[in-house]
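>>> 3D model of this:
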Amino acid sequence: MVNTGPIAFYVPSLTVGGAERVTVSVANGLAKRGYEVDLVVSFNSGAFREEVAEEVTIVDLGTTKIPVLGIGASVPCLSRYLSARSPAILFSQMTYANDIYLVSQLVARSDTVSIGTIHNTLGMQEEPKEKFVQLLQRLLAGQADQFVAVSEGVAESVVEHVGIDREKVTVLHNPIPVRDVQQQARESVDHRWLDSPEHEVILGVGRLERAKNFSSFLRAFAQLHSNRPQTRAIVVGKGSKRSELEALAVELGIEDIVSFPGFVDNPYGYMGSASVLAMSSIHEGLPTVLIEALACGCQVVATDCPSGPAEILNNGEYGRLTPVGDDAALADAIEATLESPLSGERLIKRANDFAPDAVIDEYETFIHQYVKPATREPDETGAESPVAF
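Got it, this is the predicted structure:
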């Protein structure tokens, strides 16, 4: 075992989400390389619970669910964990979890190296609660030793909105399990259009929420379909905007050529068979859906939103970029991609830059900048019996 002392990650729960997936992947990767890893959760539930490696110790804070306070109720338990366990370094995940952790560290007077991880571009939030969380992050920023941003664009937003120097922000990309994605992409999925050689399927994948801007996707598809009647659209995902999007499809007269299958267990099967994946987002952090599509050899078109698409696609080298909200430009880019697709092998090669081994190498280098070898023997770990505080 690597004798650094405990490496900890704090995430509110293990429900399905991009940050949660990344956290589990990084924790598993470090544990498999011999590090002593704690995965600290406020609520020990969610689909990703089953994906945690047996080498990782799950620390269940057993937070009481209190209306309004939310994970703020975790502060006493998280403080006790810090005092009792004294992890060498802790990565908290997402802005609101960063705030809760930094408050807990103040209460515990812990000397754990504190790393706040930012997964989305700051400054794009509109809800009062989100703005308050971001303000609190700014007030607590001095308590953190370093921030990790998942892309260069996110790093720039952290500097601007948290008010810290660029030297205090490190970019560490999200690991994408490229081989697993490719394996699942080869599995068949039950959708009539994907099995039909006469159709060109334009795929959208993501939460059906405002930030993903699927209304622009539908308007762009309607324009595309007028030129290419063989096209069909599939929008995979669930969210509060579904009924609104279905109504828009009716308004555009495309309800019979657009499918909303909702959440699916294997979106990669869709990516492996689609002609183009189109991303219409207003803002992102590091949109893993683009990397996953590249891993499947699927052609990609994306809005040049903050942040991540231009970084992933290398300013258009691996997929066309369009202005946010420009439906006509998105339609034209999809059509141009259908006419002149890139080599699938080239897309897959790009996806490998984000494969787990490469990213875990970056995390190891980062950790070793802050953590000195522990003087005590590490405790035995294992996720079979979650630890409670």
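>>> Every contact and neighbour count from this point should use C-alpha atoms.
Noted.
>>> Report the next helix or strand after the host helix or strand of Glu244 in sequence order.
According to DSSP states H and E, Glu244 maps onto helix 242-252. Using DSSP H and E, the next helix or strand after helix 242-252 towards the C-terminus is strand 258-262.
>>> which outside residues touch that next one?
Taking contacts as Cα atoms under 8 Å, 6 or more residues apart in numbering, the residues outside strand 258-262 that touch it are Arg232, Ala233, Ile234, Val235, Val236, Gly237, Lys238, Ala249.
>>> among those residues, which are in strands?
Applying DSSP state E to the contacts of strand 258-262, the entries found in strands are Arg232, Ala233, Ile234, Val235, Val236.
>>> Which of the residues you listed has the largest number of neighbours?
The residue in these with the most neighbours, by other Cα atoms under 10 Å, is Ala233 (28 neighbours).
>>> wait, doesn't that residue sit right on Leu203?
Yes: because the distance of 5.8 Å satisfies Cα atoms under 8 Å, Ala233 is recorded as touching Leu203.
>>> ok, which stretches of the stretch 51-200 of the chain are strands?
57-60, 89-93, 113-118, 146-149, 169-171, 200-205 (DSSP state E, counting those that start in this stretch).
>>> and of those, who's closest to Val178?
In terms of Cα to Cα, the element of the strands of the stretch 51-200 of the chain nearest to Val178 is strand 200-205, at 17.2 Å.
>>> which of the contacts of strand 258-262 lies closest to Ala27?
For the contacts of strand 258-262, the nearest to Ala27 is Gly237 (26.3 Å; Cα to Cα).
>>> quick one more, to check against the first:
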Amino acid sequence: MPLLFCGGSEKQIRFLVDGLSKRGYPVSVYVESSVKELAKDEQDFVQTHSNVSFVFGNSSVAATKDKNLIVKYAAKITSLLKMMMLLRKEIKKNKVQQVMVTNLTGLMLLFFFKFYHCEVIYNERNPGDAVTSFMWRRFLLKRCNQLVCNSKAASQIMSQRLKRPVPVINNGVKLQDFSPCQQNEGPYQILVPARISKIKNQKVIIEAIAELKDEFNFQVIFAGTVEDNQYYEELLKRCDQLDIKKYVKFIGFTSNIKHYYLNSQLLILASYEEGTPNVLLESYMYGVPVLASNIPMNADCILRKDLLFSTDDSKELASKIKQSMKRSSEETLNILKENRDFVVNNYGEDRMVSDYVKILFN
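Coordinates of the predicted model:
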């Protein structure tokens, strides 16, 4: 995995590592960043899971992001060779028999793993389109021992293109006490928990709230790592142009996202693309109403279709926000109860770990 803490995919892997560790299964985890770069949360996670074998690489590739092609590819090759050396040592030391990979880097090492007699499981954390769009990727995927994904949409795409069944293992969500959101004194708080990236489409939210700035007292919290600095600067500039800076707050990554869930009256997920929308499921647990972009992955998790909006239609989103703000307490509570039941029945964390145990340990 690239990092221990970054986005929804990393959180799911942490859930899995934690669950396997508690059940006493032997686990090795390769992390592409170096041990020197670990943040406090990452250090705590590693120390808490002392029975897990963590292997750390380096982030030299990330450091060459803005360099020329020769420098980039030299860094990638060097990093890949180092990764292979570390993985070879780990495989031999702990007699690894199965390897689960979640990205293209891991998929490219398919025959390396097979050389050391490891079964390879490819775990798709995205919609399944990009990874099956090229012949060489399909070639490698077909030669994996097992394939899994985390959404029905991804399963449909991959199964059709690869001509083999790709089962779904739903993401896991920590079960919480039911605590429906309450409108506190002060501004109506809207939470947008997603990394700052064009694919997460924060721009449409900024355009939508500009439509409402003269009608309501509200604050929008953008919580997520800045993945695309240029896009982040565009968002800040657009806030300035629309004169909404006082309504908007970018807080970056936070390990205390629970605080923001519990103090928000609405969550918005405007993505162009998702694997499984974890933040929707988490908001259901915390009792927060949601609005989401009308893409297949979100639609699978939204029980009431009037809570979906077109990805680039800021006026429609503004109208949906207004409807949510004016919805009665009784109707809101009914929606929240439906949402919670949906998560409890389909997305429990223990159920997810159990499903992976069946695959990994037969």
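>>> would Gly316 of the first structure count as being in a strand?
No: using DSSP: H, G, I helix; E, B strand; the rest coil, the secondary structure at Gly316 of the first structure is coil, not a strand.
>>> ok, the nearest residue to it once chain neighbours are set aside - how many residues close by?
The shortest distance from Gly316 of the first structure to any non-neighbouring residue, by Cα to Cα, 6 or more residues apart in numbering, is to Ala310 (6.7 Å). Neighbour count of Ala310 of the first structure, defined by other Cα under 10 Å: 22.
>>> Please pull up the equivalent of Ala310 of the first structure in the second structure.
Correspondence of Ala310 of the first structure to the second structure, assessed by TM-score structural alignment: Ala299.
>>> swap in Ala278 of the first structure?
Aligned partner of Ala278 of the first structure by TM-score structural alignment: Ile268.
>>> Please apply the same query to Phe217 of the first structure.
Aligned partner of Phe217 of the first structure by TM-score structural alignment: Ile205.
>>> how much does the helix or strand encompassing that match stray from the first structure?
According to DSSP H and E, Ile205 of the second structure maps onto helix 202-212. With mean Cα distance after the TM-score superposition for the first structure, helix 202-212 of the second structure departs from the first structure by a mean of 1.2 Å once superposed.
>>> which residues are in contact with that helix?
196, 235, 238-239, 242-244, 270-271, 311-315, 317-318.
>>> SS state for the closest residue in space to the match of Ala278 of the first structure that isn't next to it in sequence?
Sequence neighbours aside, Leu291 is the residue nearest to Ile268 of the second structure in space, at 4.9 Å (criterion: Cα to Cα, 6+ apart). Per three-state DSSP, the secondary structure class of Leu291 of the second structure is strand.
>>> just Ile268 of the second structure next, same as before
State at Ile268 of the second structure, reduced to three classes by three-state DSSP: strand.
>>> Could you pull up the contacting residues of it?
Ile190, Leu191, Val192, Pro193, Val290, Leu291, Ala292.
>>> Weed out the non-buried ones from these.
Neighbour counting by 16 or more other Cα atoms under 10 Å classes Ile190, Leu191, Val192, Pro193, Val290, Leu291, Ala292 among the contacts of Ile268 of the second structure as buried.
>>> just the residues you listed now: which is nearest Val35 of the second structure?
For these, the closest approach to Val35 of the second structure (Cα to Cα) belongs to Pro193, at 26.6 Å.
>>> gap between the closest one and Asn339 of the second structure?
Per Cα to Cα, to the nearest Å, Pro193 of the second structure is found 18 Å from Asn339 of the second structure.
>>> can you check Asp355 of the second structure too?
Distance from Asp355 of the second structure to Asn339 of the second structure, by Cα to Cα: 22 Å.
>>> got it, and Ser255 of the second structure?
Using Cα to Cα, Ser255 of the second structure is found at 24 Å from Asn339 of the second structure.
>>> Those two - which one has more neighbours?
Counted by other Cα under 10 Å, Ser255 of the second structure and Asn339 do not tie: Asn339 has more neighbours, with 24 against 9.
>>> Could you find the closest non-adjacent residue to whichever residue in the first structure pairs up with the more buried one?
In the first structure, the residue matched to Asn339 of the second structure (TM-score structural alignment) is Leu347. Nearest non-adjacent residue to Leu347 of the first structure, counting by Cα to Cα, 6+ apart: Leu294, 5.0 Å away.
>>> name the element the one you found belongs to?
helix 288-295.
>>> Can you report how many residues neighbour the aligned partner of Ser92 of the first structure in the second structure?
In the second structure, the residue matched to Ser92 of the first structure (TM-score structural alignment) is Val101. By other Cα under 10 Å, 20 other residues sit near Val101 of the second structure.
>>> rewinding a little: counting by contacts, list what the helix holding Glu244 of the first structure packs against.
helix 214-227 (3 or more Cα pairs under 8 Å, 6 or more residues apart in numbering; DSSP states H and E).
>>> what's the distance between the helix it packs on and the middle of its chain?
26 Å (Cα atoms, centre = their mean, to the nearest Å).
>>> Just the buried positions in it, please.
Neighbour-count burial for helix 214-227 of the first structure [16+ other Cα under 10 Å]: Phe214, Ser215, Ser216, Phe217, Leu218, Arg219, Ala220, Phe221, Ala222, Gln223, Leu224, His225.
>>> and what of stretch 82-97 of the second structure?
Under 16+ other Cα under 10 Å, the buried positions of stretch 82-97 of the second structure are Met83, Leu87, Glu90, Ile91, Val96.
>>> for stretch 31-41 of the second structure, same thing?
Residues of stretch 31-41 of the second structure classed as buried: Val31, Glu32, Ser33, Leu38 (neighbour count, 16+ other Cα under 10 Å).
>>> And for stretch 364-371 of the first structure?
Ile367, Val371.
>>> which other residues reach that stretch?
Thr4, Leu30, Ala88, Ile89, Val113.
>>> among those residues, which two are most distant?
Taking Cα to Cα as the measure, the contacts of stretch 364-371 of the first structure span a maximum distance of 17.0 Å, between Leu30 and Val113.
>>> Thanks a lot, catch you later.
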